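K.L.:
With the sequence up front, the predicted model follows.
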Amino acid sequence: MKEKYFLGGYTRRVNEGLTSITFDSQKETFTERELIDTIQNPTYLALSKDNRYLFTIEKEEPFSGVAVYKKKHNDTWIKKNYFYHTKAAGCHLFYLDSKKVLYLSNYHEGTIEIYHLNDDEIKHIQTVTHDGSSVHPNQTQSRIHFTSTFNQDKFLYVCDLGSDKIYVYSLAENGSISHLEQSLNIPAGTGPRHLAIHPNQKFIYIIGELNNTTILCHLKQNGHLEIIESYHNIPTDSHPEATGAAIRISKDGNFLYVSTRYQDQITLFGVDKTSGKLSLLQSISSYGKVPRDFCLSHDEKYLIVAHQDSDYLTLFKRNSESGIISLTDTKAYAPECVCILALNNK
């Protein structure tokens, strides 16, 4: 079985721009990367569910913004539109298919930028600006790092790393933010980076970038969150510069994975489906430098880690019964990669 993955990353050293790579699970090997487009710092990507549109962050001096690519009949991609208007580049993209709306999280400017896609054209419709700060040196201002609706159209969940808050917004019919439903305070110095939702839709997991924790929250019927418990992703005496990066949960809801930069580690937790609580099952080297992102293959028999500084993907084989991963390969070249995104299963 062959699966295509899109690779987003910085273009500070040797990376040329937006690329893709194909994984052959029968041979457990990757093809050489294919260049989609030479652009600056396509650091985060998003796809429409039908795989027709690929969205990327792009830096085009003196501004930054988003670009839209459309799939052609020969499986190549063409840049259809772009919108550059922010001084600093964003850090995360989320696309809501039902409303054809793209959400850009801007860490440096503390904003959520909202765009609407119409006939291949991307149009900016709203900017939401946050204020706030917290106790860590990286929290002198609001720093938006993640948005998602978690497969429903009613609420948008937002991680503000800078103020140690999770915001829950109601959405208007056009996908713009209507009003604030909840502002959940996270323990000071956590730095909420990304969220993952349990398949049973009862629990949300927050990875703390700055204190290397995973926080379990109950997702209530009214869309609000309630903190239940917190877990250490790495030992407290680990690398002093260690910071949390990516978080993923298996489709069966039994296992949660997180990556930690500079500690360069993947941590596996078992998940109690009734309570949502976690138990540590495995801590393993990522076999690279700065594991910024990772993903599970479609059949979840493999876990693929993208490294920002060591320029190669790490392939792990995964035991679906135990969740345990074991090293398989470290030879796939993917320089400065900070985002790996699989084509959607249709």
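P.N.:
All right, it came through fine.
K.L.:
From here on, just use CA atoms for contacts and neighbour counts.
P.N.:
OK.
K.L.:
Now do the strands in the stretch 101-250 of the chain.
P.N.:
Counting by DSSP state E, counting those that start in this stretch, the stretch 101-250 of the chain has strands at residues 101-106, 111-118, 121-129, 144-148, 155-160, 165-171, 177-185, 192-197, 203-208, 213-219, 225-232, 243-249.
K.L.:
okay, now the one to match up with it:
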Amino acid sequence: MEHTFLSHAILNTTTLHKALLNKVINAFYPLTIAAILLTLPACSSIEEQTQNHVLSNQPRQQQNLLIGAFNNAGEAGLFQLTFSPKQATLTKASQAIEAPNPVYLATQNKHQDFFTVVGKKSGGLAHYQFNPNKQSFELKSQLTNINQGACHIAMHPNINQVAVADYATGEVSLFAVNEQGNKKQLSLLDKYTNQGKSITKRQQGPHSHYVQWDRTGKFLYAVDLGTDEVLLFNNSAENHLADKKVAAKLSAGDGPRHMVFHPNMPVVYVINELSNVVAVYQQNEQTGLLSLMQRVSALTLQVKEEQATANFASAIKISNDARFIYAAIRGINKIAVFGVAKNGELELIQLQSTLGNWPRDITLSAEQNYLFIANKRSNEITVLKRDQQNGLLSPTTIKASIPQPAYIGLY
């Protein structure tokens, strides 16, 4: 390189200058060759590092899943599954965990422990921790008789609080998480009971169905199916459900159930159980309020005409790259796949069978190349293959029997 650079630099020089330059080049050139030779081992090291990097990004040999299920007294409610993409199998752990109706979980600490809502008419919260010696989760602490029909739980990004939605009462509860050795004690901080109703038989009173903090942890959102509202609490007053507002009022009869946040933009997606519509909102990052951007059906026109009242949307998830959204629809038992535009708006691109009956919850695999589905009425977990380039789903024969699964997540 130096030889070429110096040669070009003397195109218009005199003969004397050229002679002088040749002496410099002749002296410098062997040093240049030596320097190049000295870099060869370093090149080999870079190649080895590249190979190691490629190996480290190979797909995992297996992935672990936690399932929460509806059950009767004395029956197992928490199940562990191991998914092997290479073997194309879902294997159930030999030891299931007895817990009353653990219908939703919130994991933390790199999934080594989790909180779950438990119980039916007299419900509570429970904390489980993974025991590596037994390769199973053990109950560490719990609260009882604190709600009547808790259906969703969320963990604050700082892992110092949990929030719970109670479907039966319309309550939103906030709990502190206090470290005590290897246990995490829960204590009630505040509780809010919503009021109101809407136009359908399912909406004759408030029904809190989902709670979650936004990306910053500043705002706590609560979705109420009974009042067609997304509520907003300012979490800056950490120990209280302060400054309650209606972040968004949905169309009458929508029946909002769950929501998911865009990972890179202040955009929120609300799935409506009764109308099967996904409502797309712009979040005001200063106030937390939501402004409607778009409403898009999770059903095709043909499905809407043929099965107008028989379908009920449940879970909604977004891919890690934020290019696709997946929504489960009970009744037709399909997954609605949406493409996400640069501004966050959606386009329905596929309706794929869940291969089961009544999909209540879904989750994507760690590598984002599979979708796991908890089918409550067919008592099974089914698996769809996912194309990471175009987002589309395709069937597999992989499945596992689980009684009445309600929640599915990785750990």
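P.N.:
Here it is on my side, so go on. Every value quoted in this text rests on a predicted model; they were computed, and no experiment measured them.
K.L.:
circling back: okay, the strands of the stretch 101-250 of the first structure in a markdown table with mean neighbour count and distance to Lys70 of the first structure next?
P.N.:
Compiled in a markdown table, the strands of the stretch 101-250 of the first structure are given as follows (neighbours: other Cα atoms under 10 Å; distance: least, Cα to Cα, whole Å):
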| stretch | mean neighbour count | distance to Lys70 of the first structure |
| --- | --- | --- |
| strand 101-106 | 25 | 15 |
| strand 111-118 | 21 | 12 |
| strand 121-129 | 15 | 11 |
| strand 144-148 | 26 | 22 |
| strand 155-160 | 25 | 26 |
| strand 165-171 | 22 | 26 |
| strand 177-185 | 15 | 26 |
| strand 192-197 | 24 | 27 |
| strand 203-208 | 26 | 32 |
| strand 213-219 | 22 | 35 |
| strand 225-232 | 16 | 36 |
| strand 243-249 | 24 | 27 |
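K.L.:
now these as JSON lines including distance to Lys4 of the first structure?
P.N.:
As requested, the strands of the stretch 101-250 of the first structure are exported to JSON lines (distance: least, Cα to Cα, whole Å):
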{"stretch": "strand 101-106", "distance to Lys4 of the first structure": "22"}
{"stretch": "strand 111-118", "distance to Lys4 of the first structure": "24"}
{"stretch": "strand 121-129", "distance to Lys4 of the first structure": "25"}
{"stretch": "strand 144-148", "distance to Lys4 of the first structure": "23"}
{"stretch": "strand 155-160", "distance to Lys4 of the first structure": "29"}
{"stretch": "strand 165-171", "distance to Lys4 of the first structure": "32"}
{"stretch": "strand 177-185", "distance to Lys4 of the first structure": "33"}
{"stretch": "strand 192-197", "distance to Lys4 of the first structure": "23"}
{"stretch": "strand 203-208", "distance to Lys4 of the first structure": "27"}
{"stretch": "strand 213-219", "distance to Lys4 of the first structure": "30"}
{"stretch": "strand 225-232", "distance to Lys4 of the first structure": "33"}
{"stretch": "strand 243-249", "distance to Lys4 of the first structure": "19"}
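K.L.:
Nearest to Cys339 of the first structure, out of those?
P.N.:
Smallest distance to Cys339 of the first structure across those (Cα to Cα): 9.6 Å, for strand 243-249.
K.L.:
just to revisit the earlier point, out of the strands of the stretch 101-250 of the first structure, nearest to Met1 of the first structure?
P.N.:
Using Cα to Cα, the nearest of the strands of the stretch 101-250 of the first structure to Met1 of the first structure is strand 243-249, at 22.3 Å.
K.L.:
Against which helices or strands is the following helix or strand past that closest one packed?
P.N.:
Toward the C-terminus, strand 243-249 of the first structure is succeeded by strand 255-261 as the next helix or strand (DSSP states H and E). If you count contacts as 3 or more Cα pairs under 8 Å, 6 or more residues apart in numbering; DSSP states H and E, strand 255-261 of the first structure packs onto strand 243-249, strand 265-271, strand 291-296.
K.L.:
Adding distance to Ser259 of the first structure as columns, could you present these in JSON lines?
P.N.:
Output for these, formatted as JSON lines (distance: least, Cα to Cα, whole Å):
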{"stretch": "strand 243-249", "distance to Ser259 of the first structure": "5"}
{"stretch": "strand 265-271", "distance to Ser259 of the first structure": "5"}
{"stretch": "strand 291-296", "distance to Ser259 of the first structure": "6"}
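K.L.:
Quick one: closest of those to Ala89 of the first structure.
P.N.:
strand 291-296 (17.1 Å).
K.L.:
can you tell me what part of the second structure the helix or strand following that closest one aligns to?
P.N.:
Next helix or strand after strand 291-296 of the first structure toward the C-terminus (DSSP H and E): strand 302-307. Strand 302-307 of the first structure lines up with residues 370-375 of the second structure when matched by TM-score structural alignment.
K.L.:
neighbouring contacts of that stretch?
P.N.:
354, 356-365, 380-386, 404-408 (Cα atoms under 8 Å, 6 or more residues apart in numbering).
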